[in-house]
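**Q** Attaching a predicted model along with its sequence, questions to come.
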Amino acid sequence: MTRIVFIMPDSQRIEIDAQDGLSIMECARRANVPGIVAECGGACSCATCHVYIDAPWCGVLGEAAGMERDMLEFADSVRENSRLSCQVKVTPDLDGLTVHLPEGQV
């Protein structure tokens, strides 16, 4: 299992054990993390699983590209470190990954 930390807009931390091979979104929904609505179920067509990747991890994950980048145009408060959590697969290399939830989603 890979540990992922979600930071809520009020600074509350929610740490989960994420199953490798699933997306961050799938793991968050299984753990009932608030703010990860994922209306489309991971099809990259709604932007309701928008997260901010903590700065130290941006280089590991890289920037959004293709459909994900296009879909982020529909999200609120997009930043350079914005990603759709449905498009990021959990791997052991991401152990300790920290993501922040946008205020408008919680």
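**A** Good, I have the coordinates. Residues are numbered from 1 along each chain as shown.
**Q** From now on I want contacts and neighbour counts done on CA atoms only, so please keep to that.
**A** Will do.
**Q** Centre of the chain to stretch 74-92, how far?
**A** Put simply, stretch 74-92 sits 5 Å off its chain's centre (CA atoms, centre = their mean, to the nearest Å).
**Q** Quick one: residues contacting the residue nearest the centre of the chain.
**A** When CA atoms, centre = their mean is applied to the chain, the residue found nearest the centroid is Ser85 (3.1 Å). Residues near Ser85 by CA atoms under 8 Å, 6 or more residues apart in numbering: Ser23, Ile24, Met25, Cys49, His50, Val51.
**Q** residues of the host helix or strand of Met25 that come out buried?
**A** Taking DSSP states H and E as the criterion, Met25 maps to helix 24-30. For helix 24-30, the buried set under the neighbour-count rule, 16 or more other CA atoms under 10 Å, comprises Ile24, Met25, Glu26, Cys27, Ala28, Arg29.
**Q** alright, now check it against this:
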Amino acid sequence: MQQDIKITIIDREGHAHTVDAPTDMNMNLMELVRSYELAPEGTIGVCGGMAMCASCQCYVLSDHELPEMSYDEDAMLAEAFHVQENSRLGCQIHIHEALDGLQIQLAPES
């Protein structure tokens, strides 16, 4: 049986939250942020996780190996504000066991 992992999310006010993330629900990071209400409603996941708005942009702070960026994610980040070298769209990173200990910071609202 799969179990929860720990992920640390730094919200837009700079507060760190270490949360339990289920590995058996096919959730992504954007959905995790929404489920713990770590960003005001309507400010994250605006497009519903389709890589079309960049409202779930985050900075990956830990050294975890992530899936390669898709063309859609890369294209959306090319048009987003506040993009950094470690920027990813939270909706495109699905939670699995190898992400235990992942640390991310939510990008500022555009």
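**A** Now that the structure is in, tell me what you want to look at. All of these numbers come straight from a predicted model, not from anything done at the bench.
**Q** Need the TM-score between these chains.
**A** The TM-score (TM-score structural alignment, normalised by the length of structure 1) is 0.85; 103 aligned residues with a CA RMSD of 1.9 Å.
**Q** Which positions in structure 2 sit opposite the helix holding Met25 of structure 1 in the alignment?
**A** Aligning helix 24-30 of structure 1 against structure 2 (TM-score structural alignment) gives residues 29-35.
**Q** what's the mean deviation for that stretch versus structure 1?
**A** In the superposition against structure 1, stretch 29-35 of structure 2 averages 0.9 Å from its aligned positions (mean CA distance after the TM-score superposition for structure 1).
**Q** Name the residues that touch that stretch?
**A** 9, 21, 39, 41, 44-45, 49, 56, 89-95.
**Q** could you flag which of these are buried?
**A** In these, burial by neighbour count holds for 9, 21, 39, 44-45, 49, 56, 89-95, counting by 16+ other CA under 10 Å.
**Q** hang on, the earlier thing: let me know the closest of the contacts of Ser85 of structure 1 to Leu94 of structure 1.
**A** Using CA to CA, the shortest approach to Leu94 of structure 1 within these belongs to Ile24, at 10.3 Å.
**Q** measure that closest one to Val33 of structure 1 for me?
**A** Applying CA to CA, to the nearest Å, the value for Ile24 of structure 1 to Val33 of structure 1 is 11 Å.
**Q** before we move on, what about Met71 of structure 1?
**A** With CA to CA as the criterion, Met71 of structure 1 and Val33 of structure 1 are 22 Å apart.
**Q** Then Cys49 of structure 1?
**A** Distance, Cys49 of structure 1 to Val33 of structure 1, by CA to CA: 11 Å.
**Q** what's the answer for Asp93 of structure 1, then?
**A** With CA to CA as the criterion, Asp93 of structure 1 and Val33 of structure 1 are 21 Å apart.
**Q** who has more neighbours, the two?
**A** A direct count of neighbours by other CA atoms under 10 Å for Asp93 of structure 1 and Val33 places Val33 higher, at 18 against 10.
**Q** Show me the contact partners of stretch 31-43 of structure 1.
**A** Residues contacting stretch 31-43 of structure 1 (CA under 8 Å, 6+ apart): 6, 14, 16, 25-26, 28-29, 46-50, 86-87, 101, 105-106.
**Q** mean shift of the lengthiest helix in structure 2 relative to structure 1?
**A** Secondary structure assigned by DSSP state H gives helix 71-79 as the longest helix of structure 2. Helix 71-79 of structure 2, aligned to structure 1 and superposed, deviates on average by 0.9 Å (mean CA distance after the TM-score superposition for structure 1).
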